[in-house]
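Visitor: Below are the sequence and a predicted model for it; my questions follow.
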Amino acid sequence: MRTNGLEGKVALVTGGSRGIGRGIAERLGRDGAVVAVAYARDARAADEVVDVIRKNGGAAFPVRAELGAHGDAAALWEAFDEQVTAHAPGGGVDIIMNNAASGLYSELSSLTEEAFDAVFAVNVRAPFFIVRHGLDRLRDGGRIINISSGAARIAMPEIIAYSATKSALDNFTLTLAKELGPRRITVNSVAPGIIDTDINADWLRGNAEAEAQAASLAALGRVGRPEDVADIVAFLASDDSRWMTGRVLDATGGSGL
């Protein structure tokens, strides 16, 4: 089991049952944190992540909360509180990892108000209120890490609303860093590019042309993997990042340079 100074720390990872979130949850578990793997619907996938963390010598537990409606953030923390003391005496949390997100492919001309509200509910309102309700649980010197997107700085009309949610999240990161600085809580965003996850599997995997095109966008010449993002998050979660806050870290492999 690899450790990185997170022994005794408690981390909440939303969307932790698959993709980037799974990579993050497993990495933080290897680094010694007790990981709350938050998921929306797929209990089997969340249990699998928990089992992997435990088999690697770590500690973890699943937390179910489907984000996107009013009151979901409070429900998430209630579910967290019910279990955390069994795994970390004293409860509380040290790392809040806002990873869960909803995608939306739609240009402005076809964008409906319902779809706009839905993607903002998951990608913006949920992180806001997860932090809002989590502040009393978050220990001084803790970490808040938000998963943004390279799309927040690149003009992509086909995902205009999704990109706007990530821009909002980046500003939340900036402002929250200033507000929580006196408590020595750092707040940063990580902005991935195209990552080989299940959400991209339909068009990316098994399609050599699509993979080559996606790889060509990155200066480093390949498609990103969940562990590429998870390793950056691990740095931000550790004490090594103690003097960095209010930043958006590019995790696109140099896309759009």
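Guide: The structure has been received and is ready for your questions. Residues are numbered from 1 along each chain as shown.

Visitor: can we go C-alpha only for contacts and neighbour counts from here?
Guide: Noted.

Visitor: What distance do you get for the closest residue to residue 252 other than its chain neighbours to residue 159?
Guide: In space, and not counting its chain neighbours, residue 252 is closest to residue 193: 4.1 Å by CA to CA, 6 or more residues apart in numbering. Using CA to CA, to the nearest Å, residue 193 is found at 14 Å from residue 159.

Visitor: the more surrounded of these two?
Guide: Neighbours were counted for residue 193 and for residue 159 using other CA atoms under 10 Å; residue 193 has more, 24 against 17.

Visitor: isn't the more buried one right up against residue 151?
Guide: Yes. At 7.5 Å, residue 193 counts as touching residue 151 under the criterion of CA atoms under 8 Å.

Visitor: hmm, back to that, quick one: contacts for the residue nearest to residue 252?
Guide: 149-151, 224, 251-253, 255 (CA atoms under 8 Å, 6 or more residues apart in numbering).

Visitor: Burial check on residue 247, number of neighbours?
Guide: 16.

Visitor: do the one 10 residues further on as well
Guide: A count of nearby residues for residue 257, using other CA under 10 Å, gives 8.

Visitor: who's in contact with residue 161?
Guide: By CA under 8 Å, 6+ apart, residue 161 lies in contact with 104, 106, 108, 116, 119.

Visitor: My reading is that it lies in a strand. Confirm?
Guide: No. Residue assignment for residue 161, taken from DSSP: H, G, I helix; E, B strand; the rest coil, gives helix, which places it outside any strand.

Visitor: Pull up the gap between it and residue 114, please.
Guide: 12 Å.

Visitor: Go through this protein and flag its longest strand.
Guide: Ordering each strand of the chain by length in residues (DSSP state E) puts strand 138-147 first.

Visitor: Buried residues of that strand, list them for me.
Guide: 138-147 (16 or more other CA atoms under 10 Å).

Visitor: ok, and here's another one to check against it:
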Amino acid sequence: MSQKIALVTGGSRGLGKNMVLSLAQKGINIILTYNSKKEEALEVVRQVEAYGLKAAAIQLNVAESKSFDAFWQETAQTLQTHFKTATLDYLVNNAGIGIHASFAETTEEQFDTLMNIQFKGTFFLTQKALPILADGGGIVNISTGLARFSFPGYAAYASMKGAIETLTKYQAKELGSRGIRVNVVAPGAIETDFGGGAVRDNSDLNKQIASVTALGRVGLPDDIGSVVAFLCTDDAKWVNAQRIEVSGGMML
């Protein structure tokens, strides 16, 4: 069984939790981060351990870039004590929030919140991960279908994800000499509590999205994690700098 280790940010619930469990099903050990949901995070750790794997949860607020040095020090310590290694194989930048506001009404505070979490956080968290990321490893960044098609209310959010998609190409180019692959997964609309759970709980919105999706339904968390897990295996060894949209064919 592989002794590879993946770190998934925001792994305590929603898509992140599904990514963690999908990675575990491939025999990959897990470090997951949580912002405030410690009990939920520890429950996911228990689920991973039930597969006979090692797992740990570490608190992280991706909006606070000044905390990243301390976070990676704690991660390095956890790798030594819990996993008996000095390196991480895969980093999945999943943690994030959604803010729904029209372009005309988006406040500077909302913009800065999204910037700090979705773009600046991912940029510098990954930069500071480089010393403990193993050569031949991989990075998976999470974007959104909204970077390709437009729904009113997501101008700031989708713009940050557009930046992530450009960053992914530069990371792939600059880290290629170390054999590190960098790809981006772009989910379509998913039934989770993300953004207040609107896609899941608003039946009109749910029907509207299903009607513009080739496969005729809204996405589920289980549709996404397996694609992220695939990118963290040797099956994807020649997939690099790619944007993989996982949306069932939305807005074709």
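Guide: Thanks, I have the structure now. All figures in this text were calculated on a predicted structure; none of them were measured in a lab.

Visitor: one step back: can you select the buried ones from the contacts of residue 161 of the first structure in PyMOL?
Guide: Those of the contacts of residue 161 of the first structure that count as buried under 16+ other CA under 10 Å are selected in PyMOL with:
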select buried, resi 104+106+116+119
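
Visitor: Give the aligned range of stretch 17-24 of the second structure in the first structure.
Guide: Using TM-score structural alignment, stretch 17-24 of the second structure lines up with residues 22-29 of the first structure.

Visitor: how far apart are the matching stretch and its match in the second structure?
Guide: Once fitted to the second structure, stretch 22-29 of the first structure is off its aligned match by 0.8 Å on average (mean CA distance after the TM-score superposition for the first structure).

Visitor: Could you check how far the residue most central in space within the first structure is from residue 57 of the first structure?
Guide: Central residue of the first structure (CA atoms, centre = their mean): residue 99, 2.0 Å from the mean position. Distance of residue 99 of the first structure to residue 57 of the first structure, computed by CA to CA: 24 Å.

Visitor: Tell me which stretches of the stretch 1-150 of the first structure form strands.
Guide: Remark: strands assigned in the stretch 1-150 of the first structure by DSSP state E, counting those that start in this stretch are 10-13, 34-39, 59-64, 93-98, 138-147.

Visitor: Dump these into JSON lines; add distance to residue 216 of the first structure as well.
Guide: Formatted as JSON lines, these follow (distance: least, CA to CA, whole Å):
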{"stretch": "strand 10-13", "distance to residue 216 of the first structure": "31"}
{"stretch": "strand 34-39", "distance to residue 216 of the first structure": "33"}
{"stretch": "strand 59-64", "distance to residue 216 of the first structure": "37"}
{"stretch": "strand 93-98", "distance to residue 216 of the first structure": "29"}
{"stretch": "strand 138-147", "distance to residue 216 of the first structure": "23"}
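
Visitor: which one of these lies closest to residue 125 of the first structure?
Guide: With CA to CA as the criterion, residue 125 of the first structure lies closest to strand 93-98 of these, at 11.2 Å.

Visitor: how about the closest one, aligned to which bit of the second structure?
Guide: Using TM-score structural alignment, strand 93-98 of the first structure pairs with 88-93 in the second structure.

Visitor: compared with the first structure, how much does that stretch deviate?
Guide: Its matched residues in the first structure lie on average 0.3 Å from stretch 88-93 of the second structure after superposition (mean CA distance after the TM-score superposition for the first structure).

Visitor: Now do that stretch: distance to the chain's middle.
Guide: 10 Å (CA atoms, centre = their mean, to the nearest Å).

Visitor: now do stretch 76-85 of the first structure
Guide: Stretch 76-85 of the first structure sits 19 Å away from the centroid of its parent chain (CA atoms, centre = their mean).

Visitor: got the contact list for it?
Guide: So stretch 76-85 of the first structure is contacted by 36, 61, 63-65, 91-92, 130, 133-134 (CA under 8 Å, 6+ apart).

Visitor: what about 10 Å?
Guide: 10, 12, 14, 34-39, 60-67, 72-75, 90-93, 130, 133-134, 137 (CA atoms under 10 Å, 6 or more residues apart in numbering).

Visitor: And the buried ones among these, selectable in PyMOL?
Guide: Buried subset of those, written as a PyMOL selection, criterion 16+ other CA under 10 Å:
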select buried, resi 10+12+14+34+35+36+37+38+39+60+61+62+63+64+65+66+67+72+73+74+75+91+92+93+130+133+134
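
Visitor: Matching residue 236 of the second structure against the first structure, which residue comes up?
Guide: Using TM-score structural alignment, residue 236 of the second structure lines up with residue 241 in the first structure.

Visitor: Counting neighbours, what do you get for its match?
Guide: 15.

Visitor: Can you give me the buried ones in the match of stretch 17-24 of the second structure?
Guide: 22-29.

Visitor: Residue 106 of the second structure maps to what in the first structure?
Guide: So, by TM-score structural alignment, residue 106 of the second structure is matched to residue 111.

Visitor: close enough to count as contact, its match and residue 160?
Guide: Yes. If you go by CA atoms under 10 Å, residue 111 of the first structure and residue 160 touch, sitting 9.0 Å apart.

Visitor: Looking at these two, which is more packed in?
Guide: residue 160 (19 against 16).

Visitor: And the helices in the stretch 101-250 of the first structure, which stretches?
Guide: Ranges of helices in the stretch 101-250 of the first structure, per DSSP state H, counting those that start in this stretch, are 113-120, 126-134, 160-180, 201-204, 208-216, 226-237.

Visitor: To what extent does the fifth one diverge from the second structure after superposition?
Guide: Once the two are superposed, helix 208-216 of the first structure sits an average of 2.7 Å from its aligned residues in the second structure (mean CA distance after the TM-score superposition for the first structure).

Visitor: thinking again about what came up before, distance to residue 197 of the first structure added to the buried residues of strand 138-147 of the first structure, as CSV?
Guide: Listed next are the buried residues of strand 138-147 of the first structure as CSV, based on distance: CA to CA, whole Å:
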residue, distance to residue 197 of the first structure
138, 30
139, 32
140, 34
141, 32
142, 28
143, 25
144, 23
145, 20
146, 18
147, 15
